[in-house]
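# attaching a predicted model along with its sequence, questions to come.
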Amino acid sequence: MKQITLFFVLISFLMNANSQEWNWKVGNGGNNGRYSQASCVIGPGPDANILWDYCTVSSFWPHQLLTYDEILVADRTFNIGNTLHGTYIVAYNLIDGTELWTKDLPVDFASTDWRNRVCGISETMVFATRSGNTNASYLYALDIENGDMVWKSEALVDMSSSEGVIYADNGDLLVGNFYNVTRIDVSDGTTVWQTTRNSPTSGGSELARYNDHVYGWAASGNGPKISVFDVNTGSLLYESRGIGGGFIQQLGPLAGPHGMVYAPRAQNNELTDTLVAFSDTGYELKEEWKLEMGWVPYATHGVGPDSSFYMYSREFQILRIKESKGIISSNDINYTANQKYIDVNLNSINGSICNNEPGYIKINFFKNPKDSPVPIDTSIFIGDENAVFNDPKMAIDAEGNIFLSNGYNDVFCFDPELNLIWTESITDVGGPALAKNGHLAFPAEGNVIKVYEGIGNICPTTYAVTFYVHDQFNNPLMGANVDIGTQSLDTDENGEAIFDIEEGVITYAITYFDESISGTYTVTAEPNQIIDIEFTLTSITNNKSFEPQIFPNPTSEKITIILNKGFMLTITDINGKIVRKQELIKYQNTIDLSKLKQSVYFLKLKNIKEVFQTKLIKL
């Protein structure tokens, strides 16, 4: 087929679930971290076949597509003058383009409801809303097979039109609204928790997640800052410093595959437009490096299979940055005023900068002479000189190839070192949906959705296996370590540790304090397999006969613990470091925690015969 360029990029919203798994809640590549990497997908090659290139519903603009397995879902605006009923949600067969169903959501607020738009997808449901124009409305779950309504959310949402949901491990929806962060139960739409958060502006309200932490922008007098929330409770744990002045923020944060938090500061101001990388220590966001960046509202950045970070320069090039070694600058200097440039011959640093063409490239001045240039690759100019602004979107496949659109009329494909493979002009093109079978779909204006045949999915099929660990009284045991060789997890408060495992025989070992149980299990091609593990506890018990009173939890200063006998108290942080250990007496004990940082901790009470453990939240 033709050497088409249409392998594009994921839009600024809608990426999810763990990148190393195929239990995605949104099928257009990426993950809850929003870093645009599809770790198991190999996208279309330069001679890919077009599966189909026409859709039944025309649209005035190329809204983002979503895919799950062999279903593609879009919202298509065919009548721009009819806000309430001029946009349909349409589902197509990804392989042949057959229309499966259309949906026009109910109008709940006739004076404020906006156009239909999709903002998430799962194996069984499509999530859609009429919010999107700074208005609040409900979130709907639709059956992915026929478009029938499954539930209507209890809470209102007010995401902007470029934003979407992310997901907790159990599939619950995490929604970044203007004035709050909300977790919605995926089974029925009820609110699990809701935490106040004032978002800077539209485009910057969306969230990212890594493990138990959820990241989102919040407004402050010193410029937008990154807030960290607990995914289970919604508690605000801690925040970064304000990044630059001003209040406009049009890009959401990213969370890399190893927990690095990327904060792209974007408001079309050279004094503030900076990408800052933070490491999350468990009690604070520690600034690692920062680089000036181009103004790319509603864009997406990405992380490659080797953890290289891809961002956009002010000259509208893609830059490749090492995850842990960005350009360093001090917090106490004016970033732009103190920044200098030096010319470095590409050959003088032994080719560590990719020289697609001979010449020179600008690199940042280092405050400390001992610092060395960081290996950086750079692309060609990817912008559109006639555009009001550029909003590039990228997707990265398992081989590290980058598929990119500048949001107007041009698309590009680069290899991991940013050598240009191909480029082509596509009129009014939008961001891509990279499906988990490798097929790549992208929208354009009019009756255009093009789907290109991908090379495929290289990840093996896995099956969910739950270890349920409990005592002889069937009380769940939290904190038991389950080791299956290549993976290790601790059981949660329900006594469960859930793995995705390939078919075949596994060997497991479960440890709970000084007790251990080992065995083998044959994983079959069946969903939701459960392995029941019972500990007969003698020297250690964790049963309901021992119920200490611990309050308040969460706490900002002190906790009170009421006991029926003496115990040893141990409090550890999320990394397992002991932050408090002391003996407690029978009856009432008051513990001062005011010096602990805001975070989640684990509290354990233990004596010769009994043990109790629970999660403690320090506000």
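Good, I have the coordinates. Predicted model only: the values in this text are computed from it and were never measured.

# alpha carbons only for contacts and neighbour counts from here, please
Fine.

# residue contacts, residue 183?
172-175, 191-194, 234 (CA atoms under 8 Å, 6 or more residues apart in numbering).

# secondary structure class of the closest residue to residue 278 other than its chain neighbours, three-state.
Excluding the flanking residues, the one nearest residue 278 by CA to CA, 6 or more residues apart in numbering is residue 287, at 4.4 Å. The three-state label given to residue 287 by DSSP: H, G, I helix; E, B strand; the rest coil is strand.

# ok, structure two:
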Amino acid sequence: MNKKTLSTFILLQACVCLLVLPGNAMVTQPSETCFLIPRSQTNAPGQNSITTPVGLHNPLQTHHESPYFTYFTHTPSLQSQASKGTNEGNDWSNSGGNAQRNGQSETTGPLSADLLWSGAKSSIISWLPVTEGNRLFVIRQAGWPGSVNDSPVIAMDLSTGAMLWEQHIPYHTNDWTTWIAGVKNGHVYASRSGNGASVDDNLYCLDSETGEILWVSMDLIDAGPYDGVVFAPDGDPVIASFTDIWRINAEDGQTVWHSARVGSVSGSCGGAIYEDAFYIADVTGGGHIIVRYDLTTGQELYASPVMPGFTLQNTPMVGPDGTIYLSRTQNNPAVDYFYAFTDTGTSFIEKWHHACAWTTFSEFAVAPDGDVYCILPGPRIGKIDSNGSVTAESELIGNPEYTYLSPHFAVDADGTVYFSNGGFSDGKLTVFTNDLISLWNVSVPNINIGGPVLGDEGTLLVCGTGTTMHAYRTPKPSINISVASDKTKITATVTNIGERNATNLSWIITVSGGIFGRVNVSTTGMIPVLAVTETVHVTTERLIIGLGRITITVCVTCDEGVSETKDASGHIFLFFLFGVH
């Protein structure tokens, strides 16, 4: 064997030995593959053939004047049917924020009036904004009570306030103003129905990215903006109106089921979802009842004991534990109570009721600790625990001689309470601690149902009339990462390009790959404070040994809830690193 052959043989032996060293042992992790499986289009009650379940009545007729008479005007892409990568807990999908309408958000809102942006297209009425990801959707109304191009659906960038698109819902003679039902899985829902259930129109489904009309519902609905809409787990909108409930297929606009009900006052008859139940509040002899419907079939199941009273203009909501709440009020202290019920699966049991103030078109909220917020006489905001005892009260939130309120709540993950009185000239947003100590407030004349809304990255949104629209967000760090090598080590350059210092910034560099996956090295560390514009360099500590292509992942996270990941690749020959980018 000559010297050249011998050298080559020794080098190959060395490489094989290095690849099986204990320090570079291969770590195997299970592979995960996600597939989007479209929902079956068969065997759903009332779907396609529109077979009506026992006890339900037949669907209504499609609006004959609609230029979109064909049920399915556009085939949605798989991306538009999926969630498009949004975190549902950070979205405000509908009235009340979520399917339970309990005002809870998984994001953390601002503790001070940190204005992110302000201003929007002018509107003569303030309507509900909804959010999905970094987009908000809202009606900005130019004319009243309804005409061609009077009330477009507007899409805006939640971080900048820039308008992304607008879409006009077709106007038919005697139609009402356009209203947004909600947004879910890349679909924005809107209609011109309502006006106290006196106007029938189709439900329109728009693509959230482009505003394109994807489909028009097969049946007419007569719900309106104060009824609101909630979404089933698969994204189907469930719509409760004065005498009707519909579940509409989110994929094509066909009616899944339709059921009858008897609301108290038209225009404020919405419902709430919890697991496989849909709850509404109906009128009955001597007062009102909570009624449970089967979410899958639309079948009416059973009702609660009667809550005495005459009129009702609030919707129920459901807590995370399944407790059903209703503020049953009519401006009569003898019968104005906030109720809590347990659903046993076969019946309702009243847990407690507490005297409360008269409210209409309200959206209440549940705190992260399970207590519920309502309006007590005074009026004051009250926090009530699971036993029906008041644990905290706010300062006065209105004039005792003028008791009308239309309250709307949002509660963030830390328990901060965002409250609108729904007022006109005295419209106001107030922010409270979990125990109802006032933090800050801002005047929002004619706020109506225009918030508060908590969206992505803790963005707080409120809308008024004119060009009034305010977005608030607590400044946060923003981390930029670049990856390089210095022959034998991986170096990550970490820069804070945000508006706030990053505290307790944890980092990890992971290097893996090589022939047979023998390279598996990680280095961790923590930076107490990374100031705004500051840059630090972090490196791997131990010697990396291997052969072939490698993958580098750098992850950082800080106490402010910001995390960032940077992936790179390169090559290794023995302990030399090259081609890292």
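Thanks, I have it. Remember, it's a predicted structure, so these values are computed and weren't measured experimentally.

# TM-score for this pair?
Scored against TM-score structural alignment, normalised by the length of structure 2, the superposed chains reach a TM-score of 0.63; 386 aligned residues with a CA RMSD of 2.3 Å.

# what's the match for the residue nearest to residue 278 of structure 1 in structure 2?
Applying TM-score structural alignment, one finds that residue 287 of structure 1 aligns to residue 350 in structure 2.

# tell me which residues touch that match, please.
Residue 350 of structure 2 touches 304-305, 339-342, counting by CA under 8 Å, 6+ apart.

# what about structure 1, which of those hold up?
Of the contacts of residue 350 of structure 2, the ones still in contact in structure 1 (both residues aligned by TM-score structural alignment, their matches' CA atoms under 8 Å) are 339-342.

# got a winner among the residues you listed for most neighbours?
Using other CA atoms under 10 Å as the neighbour criterion, residue 340 leads these with 25 neighbours.

# just give the nearest non-adjacent residue to that residue, would you?
What sits nearest to residue 340 of structure 2 in space, not counting adjacent residues and going by CA to CA, 6+ apart, is residue 325, at 4.6 Å.

# neighbours of the residue lying closest to residue 250 of structure 2 once chain neighbours are set aside, just the number please.
Spatial nearest neighbour of residue 250 of structure 2, excluding adjacent residues (CA to CA, 6+ apart): residue 236 at 4.6 Å. A count of nearby residues for residue 236 of structure 2, using other CA under 10 Å, gives 20.

# again, but for residue 3 of structure 2
Around residue 3 of structure 2 there are 8 residues (other CA under 10 Å).

# that one and residue 324 of structure 2: what is the separation?
According to CA to CA, to the nearest Å, residue 3 of structure 2 and residue 324 of structure 2 sit 85 Å apart.

# excluding chain neighbours, what is closest to residue 344 of structure 1?
Spatial nearest neighbour of residue 344 of structure 1, excluding adjacent residues (CA to CA, 6+ apart): residue 360 at 5.9 Å.

# which residue in structure 2 aligns with that neighbour?
Using TM-score structural alignment, residue 360 of structure 1 has no partner in structure 2.

# now swap in residue 318 of structure 1 and tell me
Checking TM-score structural alignment: residue 318 of structure 1 goes with residue 381.

# show me what contacts that match?
By CA under 8 Å, 6+ apart, the neighbours of residue 381 of structure 2 are 373-375, 393-397, 436.

# one more time with 10 Å
Contact analysis of residue 381 of structure 2 by CA atoms under 10 Å, 6 or more residues apart in numbering lists 356-357, 373-375, 392-397, 407, 419, 436.

# among the residues you listed, which ones are buried?
Buried subset of those (neighbour count, 16 or more other CA atoms under 10 Å): 356-357, 373-375, 392-394, 397, 407, 419, 436.
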